[in-house]
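J.: Sequence unavailable; structure follows:
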């Protein structure tokens, strides 16, 4: 991380931006000479991007009875402010003479912007600290590299997409050595950018990578994941490739996940998820956290799986969480518990896809966990065996469509208590518009199946 006062003299451009609801970096590039002024005042941007579809094909209209912040033509889409967080200042090694700072969103009067995902996570962390626990987090992300660009993908069926390598090679270092030239570029530039890469490996899909990031305080961990996704897409494009974190780019490929690891420390910086005297070393704090996360998993699913495509992942033997279950080192359960002593004991929440907004995914896990701690929720028995082979009548089932997930989110007391009505209602409106756009689309599958036969 670059010290703001020690930026090299050659830095002449600063990227100032923050995260939107979809998980996209929005902002502006400004000359360095403007930075001091903007640090005090904030960078003004039109608020219209908060109501854009993910592909920017249309704007979502404000419902007549909506209460709270929701940009609309009726107010002329006024400015909001992006206020730089100077602690996030980084030199961008793949752009010449460029640095970057993440921003928090604010109203013109300086108050926090109600729809800010980063702000929602910061608020959730504040509630955890009030309880005496500092949340630590790490995200592991999967993505594909394709021999495509933004023009080529528009003219192809999903089955025609060309991956970086044609054969999958899970952990296969020799077979996947063809990926290493670009893999090394991504790792090296990410490390130079200040992102704490822990490991990188080829994954189950052709041209699919998994990257794990080091454990950090939860806000830094979400920043890391968000910036990594941004970095990979930019670096790949510079090398004639397209990087995607889309949950399921092709039906015959493995999905992209975003597993969220969580643990907590007390005011003395001691881990609180481990108890040597308890079964498996799992403390009561961990048990309550896991129980709350399990209880909230269905109703918060839309935060972890925010697109129509997200739900293509949720099939048996896909490595994706299809049930609100937990188990020791069990990758078929919704929560995998890693019991590795005082400093390594943690939960891995396996519901989120690569398409999730990292801030909302982390905040969603933490919201459920805090619900469990505050209410001393007790978890079900640890699951042993193959969840995928177990009758859903026994283990239950999580939402299988975006519409179903949004219905549960709309009535979730946990979501409304922890995130507030405004952010949740705005999120639901954006995502219902996404689902409706899908319903109105005639797909290639329909044309191939019915056009000639009927």
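T.: Okay, I see it. Every value quoted in this text rests on a predicted model; they were computed, and no experiment measured them. Numbering: from 1, shown residues only.
J.: okay, CA-based contacts and neighbour counts for the rest of this
T.: OK.
J.: gap between the closest residue to residue 435 other than its chain neighbours and residue 402?
T.: Excluding the flanking residues, the one nearest residue 435 by Cα to Cα, 6 or more residues apart in numbering is residue 308, at 6.2 Å. Residue 308 sits 6 Å away from residue 402, taking Cα to Cα, to the nearest Å as the criterion.
J.: anything in contact with each of these two?
T.: Common neighbours of residue 308 and residue 402, counting by Cα atoms under 8 Å, 6 or more residues apart in numbering, are residue 435.
J.: Give me the neighbour count for residue 308.
T.: By other Cα atoms under 10 Å, 21 other residues sit near residue 308.
J.: any idea how far residue 241 is from it?
T.: Counting by Cα to Cα - residue 308 and residue 241 are separated by 25 Å.
J.: likewise residue 419?
T.: In terms of Cα to Cα, residue 419 sits 37 Å off from residue 241.
J.: wouldn't residue 301 be in contact with residue 400 here?
T.: No. Under the criterion of Cα atoms under 8 Å, residue 301 makes no contact with residue 400, lying 9.5 Å away.
J.: More neighbours: which of the two?
T.: residue 301 (24 against 19).
J.: Got another one to weigh against that:
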């Protein structure tokens, strides 16, 4: 059986008969439409939606996009070539909350050949390949936190959390009543994620009123980044089904706990299948582990621009909340043996390193790419992270993480590893975009400033 050739806008495309067969299978399941999502800098999926009769066209790369200027992926350039979102068929899923739609992740390229410089999947693939050359497969687990609010309060000064837990002190973390207040939401969400084979093994209430965390099994890093993209999309869609609003904003209110996204990364030896961080017994770690940590800590200031990518992110990276409660958010470049106040933690119950400073606004592709590059550099150069920190990190004399988005972007721009990891166009565009974001935020005068200074000065 030979490929079919079709023409669109003076371009010839080869249609693979296998893709038509897949479309027939999807049609038998009731699917009507398909999408191949590329990811913008904010981590949001973007795609055109095509009727299933054009599935094979979509897979062949027939859909083109003008990505710049649409959703935070660089400055608009009206003369730049369009890009193609080339679907990765291994990511094909039928959306369980609306089975009319088939979902895929896509790689952005020019004409299906040269990768687009701002393509997050391409950046991560490069580091996956670099790890493979050193004999490793990279695995990632993520602990995403998010808030769920009642949308009827959108026009008020303060959103109303789905669970009314404001009287619980010091926080409603793990409170089962607060968790059950969100039963309808979680019943749907966990069911849908089970249909998607996400491996959900726990969920519960976090430290803020209406804040939740859901735990899923780890996976190879690219698969996990794809999974988290769909996860964030699913959370928002389920919230809408329930008449709610879900947000991954790092810090919705000054006296609420910030939403982190702890990155649990490990290396697996490709030759043996053994975790390269696992020591001879539980709680012991290999030399490779410490070298990887040393690399991550060396580049933590630059990494912060990706792991904490908004001006709002730095309202979270503080030792205390506005009411004086300890925030548990890391503020210094440090690691510790099961020390939850450090940037990097060595957890007692799993052979991975846990990067705790990243928040829920992070683009998992870009952040993972730089974290891998930093850790691999640590291994190649045999770096030593020094002794672990056993006290609260904000009381130590360890170097501080960047305290503003501007500080983080300046560290990002100045780090040679950033320029080795990402194309020049990405470094330039990302730096310019984030400096403008900081400047815009910095120019705003808040009600709190007026209340403090208007009559005082």
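T.: Thanks, I have the structure now. Everything numeric here is computed off the predicted structure, so don't read it as measured data.
J.: Check which element follows the helix ranked longest in the second structure along the chain.
T.: Identified as the longest helix of the second structure according to DSSP state H is helix 221-241. Using DSSP states H and E, the helix or strand that follows helix 221-241 of the second structure in sequence is strand 245-247.
J.: once aligned to the first structure, how far is that next one on average?
T.: Overlaying the first structure shows strand 245-247 of the second structure at a mean distance of 0.6 Å from the equivalent residues (mean Cα distance after the TM-score superposition for the first structure).
J.: Onto which residues of the first structure does that strand map?
T.: Mapped onto the first structure using TM-score structural alignment, strand 245-247 of the second structure spans residues 242-244.
J.: which residues touch the matching stretch?
T.: 143, 144, 145, 146, 147, 148, 149, 150, 232, 233, 236, 237.
J.: What subset of those residues is buried?
T.: 143, 144, 145, 146, 147, 148, 232, 233, 236, 237 (16 or more other Cα atoms under 10 Å).
J.: Distance of residue 4 of the first structure relative to residue 84 of the first structure?
T.: Counting by Cα to Cα - residue 4 of the first structure and residue 84 of the first structure are separated by 11 Å.
J.: from the middle of its chain, how far away would the helix or strand encompassing residue 55 of the second structure be?
T.: Per DSSP H and E, residue 55 of the second structure falls inside helix 55-59. Put simply, helix 55-59 of the second structure sits 28 Å off its chain's centre (Cα atoms, centre = their mean, to the nearest Å).
J.: Relative to the first structure, which residues correspond to it?
T.: Under TM-score structural alignment, helix 55-59 of the second structure corresponds to residues 35-39 of the first structure.
J.: Over to stretch 406-419 of the second structure?
T.: Under the alignment (TM-score structural alignment), stretch 406-419 of the second structure falls on residues 403-416 in the first structure.
J.: Aligned against the second structure, show me the partner of residue 13 of the first structure.
T.: Looks like residue 13 of the first structure aligns to residue 33 there (TM-score structural alignment).
J.: can I assume its match is in contact with residue 50?
T.: Yes. With contact defined as Cα under 8 Å, residue 33 of the second structure and residue 50 form a contacting pair (5.6 Å).
J.: who has more neighbours, those two?
T.: residue 33 (21 against 18).
J.: Please give me every residue in contact with that one.
T.: Contacts of residue 33 of the second structure (Cα under 8 Å, 6+ apart): 49, 50, 51, 52, 100, 101, 102.
J.: let's go with 6 Å and repeat that
T.: By Cα atoms under 6 Å, 6 or more residues apart in numbering, the contact list for residue 33 of the second structure reads 50, 51, 52, 101.
J.: mind checking how far it is from residue 193 of the second structure?
T.: Taking Cα to Cα, one finds residue 33 of the second structure at 20 Å from residue 193 of the second structure.
J.: now swap in residue 393 of the second structure and tell me
T.: Taking Cα to Cα as the measure, residue 393 of the second structure falls 36 Å from residue 193 of the second structure.
J.: which stretches of the second structure form helices?
T.: 17-28, 55-59, 120-133, 176-180, 183-195, 221-241, 287-298, 300-307, 313-316, 364-380, 405-414, 416-421, 424-442, 447-453.
J.: among those, which is nearest residue 354 of the second structure?
T.: Ranking the helices of the second structure by distance to residue 354 of the second structure, with Cα to Cα as the measure, places helix 287-298 first at 9.7 Å.
J.: which residues in the first structure does that closest one align to?
T.: Counting by TM-score structural alignment, helix 287-298 of the second structure sits on residues 284-295 of the first structure.
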